[in-house]
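In: What shape does this take:
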Amino acid sequence: MIFAPTVLTPEEERLRLEVREFLAAELPPDFRPGLGLGGRHDPEFSRKLAARGWVGMSIPTEYGGGGRTPVERFVVVEELLAAGAPILAHWVAERQTAPTLLAFGTEEQRRWFLPRIAAGECWFSLGMSEPDAGSDLASVRTAATKVDGGWVLNGTKIWTSGAHLNHFFVVLCRTSPAEDRHHGLSRLIVDLHADGLKVSPIHYLDGSHHFNEVVFENVFVPDDRVLGDVGAGWHQVTSELAYERSGPDRYLSVFGLLTHFVREFGGSLDDAQRAAVGRASAKLWAIRQLSLAVARSLERGGAPAMEAALVKDIGTVYEQEVVEVLRHVAGQEIDPGGPGVFERLLAEAVQTGPAFTLRGGTTEVLRSIAAKGLAR
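Out: This is a model prediction of the structure:
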């Protein structure tokens, strides 16, 4: 397991400044940031980013993308998340679906989906987890049966972020029985408005709606929407997770919480409180360097799945730690309706923070992946 030290080039630093200037111009003075991926689903903002070439950055130009590097994308995403920008409309499609289509999709699928993703016009969710499977994706029960011209899909997916708003999702399902449960799995590109598909909300404790349950009852999926080869689903999904697990979204969910605390209370902290905030800030920088190393590895053609798992584990555990540290340091009752941004973000973090270590794979699963790499 290798995390090669790396720094941003002058060109990459100039890109960072360009993004900051864009955000200063586009986000109004009264903009209320979200917690990392808690930003709003805002198609208009996604289209503005796309017009600057900042959606689908790693998609080759022949498919309508920017042809930029994973590190350049890292820089843009880091700034968007740090600002709590409303990026959810294009997020999964740009981060995860586009690289998967490039790696495994047919030429017809690439030509149809990738230009739409790069334009910020085609939005995806993930169709992996199930009610009885947890993070053990090999135990999925959703099944597709072959019929004339396609497949009939039955089953349930859960924790499907944005399914009530997005257009498609890539569904991991069983297409044939197999003694080895990692075999016989395939992935289908499913229209979220298809007949027989039902989306039901799963609300956070604060009443907000981000997650969903999706039920399939004899949903027809045409043959040309099978992603790659039938039976190759397990290889695809394990390859894809490096993109989901290693990015800035795995440690920046609470960055806005930390910065607004310093802005609102930094001048009145005692030495012990400053030390606690300093430790949290130092740890953030260390995790960022690990994440940047994974992005540089991807840029060089690597497949750092184990490194990505470790970054995700350390990053999301850190996010939950920061919430508790700031609750303690603030030493006050939380008033989500108070005048400061910090109190609102802290209330949101306390209620939604337990989900940080679930999305993208639980801590236990990620540590088992990392341990296998360390044992080699």
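
In: Only C-alpha atoms from now on, for both contacts and neighbour counts.
Out: Will do.

In: can you tell me which residues contact the residue nearest the centre of the chain?
Out: Nearest to the geometric centre of the chain sits residue 244, at 5.3 Å (C-alpha atoms, centre = their mean). When contacts are counted by C-alpha atoms under 8 Å, 6 or more residues apart in numbering, residue 244 is found next to 95-96, 360.

In: Using the three-state scheme, assign it.
Out: Here residue 244 is recorded as helix under DSSP: H, G, I helix; E, B strand; the rest coil.

In: other SSEs contacting the longest helix seen in the chain?
Out: When the chain is scanned for its longest helix (criterion: DSSP state H), the result is helix 271-299. Packed against helix 271-299 by the contact rule (3 or more C-alpha pairs under 8 Å, 6 or more residues apart in numbering; DSSP states H and E) you find helix 70-82, helix 305-330.

In: for that helix, which positions count as buried?
Out: 273-274, 277, 280, 283-284, 287-299 (16 or more other C-alpha atoms under 10 Å).

In: what does stretch 149-169 give?
Out: Neighbour-count burial for stretch 149-169 [16+ other C-alpha under 10 Å]: 150-169.

In: taking the residues you listed one by one, which sit in strands?
Out: 150-157, 168-169 (DSSP state E).

In: Any chance of a markdown table for those, columns distance to residue 76?
Out: Formatted as a markdown table, these follow (distance: C-alpha to C-alpha, whole Å):
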| residue | distance to residue 76 |
| --- | --- |
| 150 | 39 |
| 151 | 39 |
| 152 | 40 |
| 153 | 37 |
| 154 | 38 |
| 155 | 37 |
| 156 | 34 |
| 157 | 31 |
| 168 | 24 |
| 169 | 24 |
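
In: Residue 123: which of those is nearest?
Out: residue 168 (6.6 Å; C-alpha to C-alpha).

In: The nearest residue to residue 155 once chain neighbours are set aside: how many residues sit nearby?
Out: Nearest residue to residue 155, sequence neighbours excluded (C-alpha to C-alpha, 6 or more residues apart in numbering): residue 142, at 4.1 Å. Burial of residue 142 is recorded as 20 neighbouring residues (other C-alpha atoms under 10 Å).

In: Would you do the same for the sequence below? I want to compare the two.
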Amino acid sequence: MSNLLDAFHLTALPPEAEAFRAQVKDFLKENLPDATADIRARSWLGFDAAFSRRLAQRGWVGLTLPASYGGAGMDAFRRFVLVEELLAAGAPVAAHWVADRQSGPLILKYGTDAQKDFYLSRICAGTAFFCIGMSEPNAGSDLASVRTRVTRCEGGWRLNGRKIWTTNAHHCHYMIALVRSSGVPEDRQKGLSQFIVDLSLPGVNVRPIVDLTGDAHFSEVTFDDVFLADGTLIGNEGGGWEQVTAELAFERSGPERIYSSIVLIDCWAEHLRRHGASDADTVLLGSFATQLATLRSLSVAVTARLARGESPIVEAALVKDIGTEFEQAIPALLEAAIAADPGQEVDAELYRTVAYLSQISPTFSLRGGTREVLRGMIARGLGLR
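Out: Predicted coordinates for the structure are as follows:
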């Protein structure tokens, strides 16, 4: 048990990272589109390609990627600061989010020189947006049971199958897909590979899925005999499971796993400043602040391990699990707080914001791995199974 618990060391952000924060704040003052809280609450689901390109012009998309590919060559701490400020402000970052967070680092680590030269420069320029091809219909959270398959053909591969709950696929240029390149689903982790799929290819069909909020962030993507040329395989054939596990550490470790409801807290705090706070409101706000401070410290500790070039898979799963539980609790608790005084004046903007997050918050514990899957990983990390 101590091995996992010892991995979390209280870590302060280095001075250069905190100095970088001022630059980010200045950029947001000049470039953040005006929007109400219920729109800003969408943040890393909010798609605005123009905003992402302005961010890229500052060198802040692909922030940790080498300068030789157009990145800023900065460390994981400064990326933490950038992400923290973007989410706190409710910036619409969905366009570049996946490419910056995980697709770019994955290609940098496992890709060929040709893949790095082609894709990383476009990611850093904000002209190549990526989505994640992991989940499949009828597979639930059992990622190892994927049935989407590639088969060898002259000059490349043929791809057939389906992916689902693919965030922003209908806006993206490319998908990094986990597929079966050999064997059968019963082989589990064996025989899985990752491919870069150009979503404009013949045979690719992207169908947006409207969610409870009325938004269409998710998509179902079908592949009907799609030809993938040689050079689209990332890493080694059959090495997909190891690669996707490393990729998920990037997906699960960032501030987005604790800040998805932060705009709502700010909106409610502003409501309390204008209309006054009861003792119960003050206690609840203090509870949010203490939980957020603790989760942030855990997230920074994971970032420190990423900065050292490590892959904190289990630690990231732990932060994601408890972080999303906190994120989901916020709208439920604030609904109760508002309902406790039915005679109080409540701004329509606050109502819309809490309503949106109440509807979308069930997805927080699904995206990036369900709570049950993560707790299984944590139990193994603690030596309990």
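
In: which residues in the second structure does stretch 130-142 of the first structure align to?
Out: Residues 136-148 of the second structure are matched to stretch 130-142 of the first structure when aligned by TM-score structural alignment.

In: List the buried residues in that stretch.
Out: Buried residues in stretch 136-148 of the second structure, counted by 16+ other C-alpha under 10 Å: 136, 141, 143-148.

In: where does it sit relative to the chain's centre, distance-wise?
Out: Once both centres are worked out by C-alpha atoms, centre = their mean, to the nearest Å, stretch 136-148 of the second structure turns out to sit 20 Å from its chain's centre.

In: By how much does the helix or strand where residue 248 of the second structure lies deviate from the first structure on average?
Out: According to DSSP states H and E, residue 248 of the second structure maps onto helix 240-253. Taking mean C-alpha distance after the TM-score superposition for the first structure, the mean distance separating helix 240-253 of the second structure from the aligned residues in the first structure is 0.5 Å.

In: Quick check: next helix or strand after that helix?
Out: In N-to-C order, the element after helix 240-253 of the second structure by DSSP H and E is helix 262-275.

In: For that following helix, buried residues please.
Out: 262-265, 267-269, 271-272.

In: what span of the second structure lines up against stretch 95-107 of the first structure?
Out: Going by TM-score structural alignment: stretch 95-107 of the first structure matches residues 101-113.

In: quick one: terminal-to-terminal distance for that stretch?
Out: With C-alpha to C-alpha, to the nearest Å as the measure, stretch 101-113 of the second structure spans 20 Å from end to end.

In: Give me the longest strand you can find in the first structure.
Out: From DSSP E, the single longest strand across the first structure is strand 209-222.

In: Let's have the buried residues of stretch 136-148 of the second structure in a markdown table, adding distance to residue 20 of the second structure and secondary structure.
Out: Formatted as a markdown table, those follow (distance: C-alpha to C-alpha, whole Å; DSSP: H, G, I helix; E, B strand; the rest coil):
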| residue | distance to residue 20 of the second structure | secondary structure |
| --- | --- | --- |
| 136 | 40 | coil |
| 141 | 38 | coil |
| 143 | 38 | helix |
| 144 | 40 | helix |
| 145 | 43 | helix |
| 146 | 41 | coil |
| 147 | 44 | coil |
| 148 | 43 | coil |
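
In: Taking these together, which two end up most distant?
Out: Checking those with C-alpha to C-alpha, the most distant pair is 141 and 148, at 15.0 Å.

In: any idea where the strands of the stretch 1-150 of the first structure begin and end?
Out: Secondary structure of the stretch 1-150 of the first structure by DSSP state E, counting those that start in this stretch: the strands cover 124-127, 143-147, 150-157.

In: before we move on, the earlier item: and the residue nearest to residue 155 of the first structure, what is it in contact with?
Out: Contacts for residue 142 of the first structure (C-alpha under 8 Å, 6+ apart) come out as 153-157, 172-174.

In: now, among these, which is nearest to residue 5 of the first structure?
Out: Proximity of the contacts of residue 142 of the first structure to residue 5 of the first structure (C-alpha to C-alpha) peaks at residue 172, which lies at 35.2 Å.

In: Read off where stretch 281-291 of the first structure ends up in the second structure.
Out: Against the second structure, stretch 281-291 of the first structure falls on residues 289-299 (TM-score structural alignment).

In: average gap between the matching stretch and the first structure?
Out: Relative to the first structure, stretch 289-299 of the second structure is 0.8 Å off (mean C-alpha distance after the TM-score superposition for the first structure).
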